[in-house]
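Undergrad: Below is the sequence, then the predicted model.
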Amino acid sequence: MTADPTPQKRALRAELRERRRNLTQTERTEAADGLTAGLVALVERLGVRTLSCYLSTVDEPNTRPFVNWAREQGLRVLFPITRADGLLDWTTATDQDEEVVGLFGMPEAVGELLGPIAINEADLILVPAAAVDSGGMRLGWGRGYYDKTLGSMERCPPVYGVLFDSELLDEVPAERHDQRVDGVVTPARTVEFAARDRHHRRI
């Protein structure tokens, strides 16, 4: 690994983004079914009542069927709202059809803003990722929102990355501020890693 992994990160993100764009609609549908089953099983196993999730873009693993299931079960779902100061705000949207485009062109839920500290109420945090390696290191998309959020939490619940199967890699380039995840959920499987340095809150 070079002293400055930024060029490696940029190249890997571009490769992974292109792979996602080349998936067929059949592959996307099958992936969504498998991912939803894996996320439901994880939530039920952990006894989660409040979780954070995000609204996926067209090219990302589809989180929307899972979000709909969670709402039907009466679970509280926190959605991230990007802020210009680099922090994430949160909302619990009640209208699943209402969305806006966020600061960086990503879909975001519409609802009352709860402030950055609302994430401390979550029993489980589901995060987007370009890739995760075999040690749990997450490669995000370069904005740093989740790294900053996770790194600032005093007592963090379990954090799982949401990926396509091919995006669980042997190693990803990382910098000091990058945050590891406790596991990943892909359409085919759920993988858990060794305990992280973060102080975890039991649920």
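TA: Everything's here; your move. On a predicted model such as this, the values are computed, not experimentally measured, just so you know. Numbering: from 1, shown residues only.
Undergrad: Going by C-alpha atoms from here, please, whenever you check contacts or count neighbours.
TA: Noted.
Undergrad: So which residue is dead centre in the chain?
TA: Val127 (1.2 Å; CA atoms, centre = their mean).
Undergrad: can you pull the contacts of that residue?
TA: Taking CA atoms under 8 Å, 6 or more residues apart in numbering, we find Val127 in contact with 53-54, 146, 159-162.
Undergrad: ditto for Asp182
TA: 136, 158-160, 192-196.
Undergrad: at 7 Å what do you get?
TA: Contacts for Asp182 (CA atoms under 7 Å, 6 or more residues apart in numbering) come out as 136, 158-160, 192-193, 195-196.
Undergrad: hold the first one in mind and look at this next one:
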Amino acid sequence: MAPQARAEAGRALRDALLPVPEVEMAGTIAAYVSIDPEPDTRGLLFALWKRGTYVLLPRLLPDGDLDWASYEGPDSLAPGPRGCLEPTEPPRGPGAVASADVVLTPAVAVDGTGVRLGRGGGSYDRALARVGPAILTVALVYDDELLPAVPAEPHDRRVRAVATPSRGLVRLDRPGRT
């Protein structure tokens, strides 16, 4: 993905997510620093932080699980495993994601029932398993990554919404939900 397209997608996602009521009211948001080719999340992270939202970012643990630490601006990030930028603040533990009012996740693709396809490590499935059923979980993807169906495994955790650059936040239908 060209850097300009990543940046444009990131701006569109930022502008779509900031006014979402759950995002506006959130005291804590768990998010992530995007890597190429994902839509750029740096502008969204900075905007959330500047308006006083407590932003948690993941730190990849050796076993593939995610620890979490606070984002204290762009200078609080350092290179981590697999080309990711990670927070340099003290870790708060894998369970810290449970305190988030909103959880933003990366995805390679998402379908209309919230099944998300990640990069295969299961890190976000473990993190999402710690999040309560009423918490808004959102996968951030490009328009063409919202698909009719994606493969699902028994351990996969569904997201409750997807955000795309052109459609903004789309709340998803989930099987068994009334």
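TA: That came in fine, so what should we check first? Bear in mind the structure is a predicted one, so any value in this text is a computation, not a measurement.
Undergrad: tm score of chain vs chain?
TA: TM-score of the superposed chains, computed with TM-score structural alignment, normalised by the length of structure 2, equals 0.89; 176 aligned residues with a CA RMSD of 2.1 Å.
Undergrad: Aligned counterpart of the residue nearest to the centre of structure 1 in structure 2, please.
TA: Under the alignment (TM-score structural alignment), Val127 of structure 1 pairs with Thr105 in structure 2.
Undergrad: Could you do Arg64 of structure 1 as well?
TA: In structure 2, Arg64 of structure 1 lands on Arg42 (TM-score structural alignment).
Undergrad: neighbours around its match, how many?
TA: 17 (other CA atoms under 10 Å).
Undergrad: Now Ala161 of structure 2: closest residue in space, sequence neighbours ignored.
TA: Closest residue to Ala161 of structure 2 apart from its sequence neighbours, by CA to CA, 6 or more residues apart in numbering: Arg171 at 4.3 Å.
Undergrad: Just to be sure, the match of Val127 of structure 1 is in a strand?
TA: Yes. Looking at Thr105 of structure 2 with DSSP: H, G, I helix; E, B strand; the rest coil, it is inside a strand.
Undergrad: re the thing from before, tell me which of the contacts of Asp182 of structure 1 persist in structure 2.
TA: Among these, the contacts conserved in structure 2 (both residues aligned by TM-score structural alignment, their matches' CA atoms under 7 Å) are 136, 158-160, 192-193.
Undergrad: Which two of those residues have the greatest separation?
TA: Within these, Gly136 and Pro158 form the most distant pair, 12.2 Å apart (CA to CA).
Undergrad: Compare those two (neighbour count), which wins?
TA: Gly136 (27 against 22).
Undergrad: The more buried one maps to what in structure 2?
TA: Using TM-score structural alignment, Gly136 of structure 1 sits opposite Gly114 in structure 2.
Undergrad: just to revisit the earlier point, still contacting in structure 2, which of the contacts of Val127 of structure 1?
TA: Using both residues aligned by TM-score structural alignment, their matches' CA atoms under 8 Å, structure 2 keeps these contacts from those: 53-54, 146, 159-162.
Undergrad: which among those residues gets closest to Glu99 of structure 1?
TA: Once CA to CA is applied, the member of the kept ones among the contacts of Val127 of structure 1 that ends up nearest Glu99 of structure 1 is Tyr54, at 11.5 Å.
Undergrad: since we're on the residue nearest to the closest one when sequence neighbours are not counted, how many residues are nearby?
TA: Closest residue to Tyr54 of structure 1 apart from its sequence neighbours, by CA to CA, 6+ apart: Phe79 at 5.4 Å. For Phe79 of structure 1, the number of neighbouring residues by other CA under 10 Å comes to 22.
Undergrad: Confirm that Phe79 of structure 1 sits in a strand.
TA: Yes. Using three-state DSSP, the assignment for Phe79 of structure 1 is a strand.
Undergrad: Who are the contact partners of the residue in structure 2 that it lines up against?
TA: When structure 2 is aligned by TM-score structural alignment, the residue opposite Phe79 of structure 1 is Leu57. Counting by CA under 7 Å, 6+ apart, Leu57 of structure 2 touches 30-32, 68-71, 86-87.
Undergrad: what about Leu57 of structure 2, distance to Pro21 of structure 2?
TA: 21 Å (CA to CA, to the nearest Å).
Undergrad: Repeat that for Gly176 of structure 2.
TA: Distance of Gly176 of structure 2 to Pro21 of structure 2, given as CA to CA: 25 Å.
Undergrad: ok, now Leu85 of structure 2?
TA: The gap separating Leu85 of structure 2 from Pro21 of structure 2 is 28 Å, by CA to CA.
Undergrad: Could you check which of the two is surrounded by more residues?
TA: Leu85 (20 against 9).
Undergrad: Can you tell me the closest non-neighbouring residue to that one?
TA: Leu85 of structure 2 sits nearest to Pro79 (CA to CA, 6+ apart), 4.6 Å away.
Undergrad: Can you report how many residues lie near the aligned partner of that neighbour in structure 1?
TA: By TM-score structural alignment, Pro79 of structure 2 lines up with Val101 in structure 1. If you count neighbours by other CA under 10 Å, Val101 of structure 1 ends up with 12.
Undergrad: again, but for Glu154 of structure 1
TA: 12.
Undergrad: Same check on the one 3 residues further on?
TA: For Pro157 of structure 1, the count of nearby residues is 23 (other CA under 10 Å).
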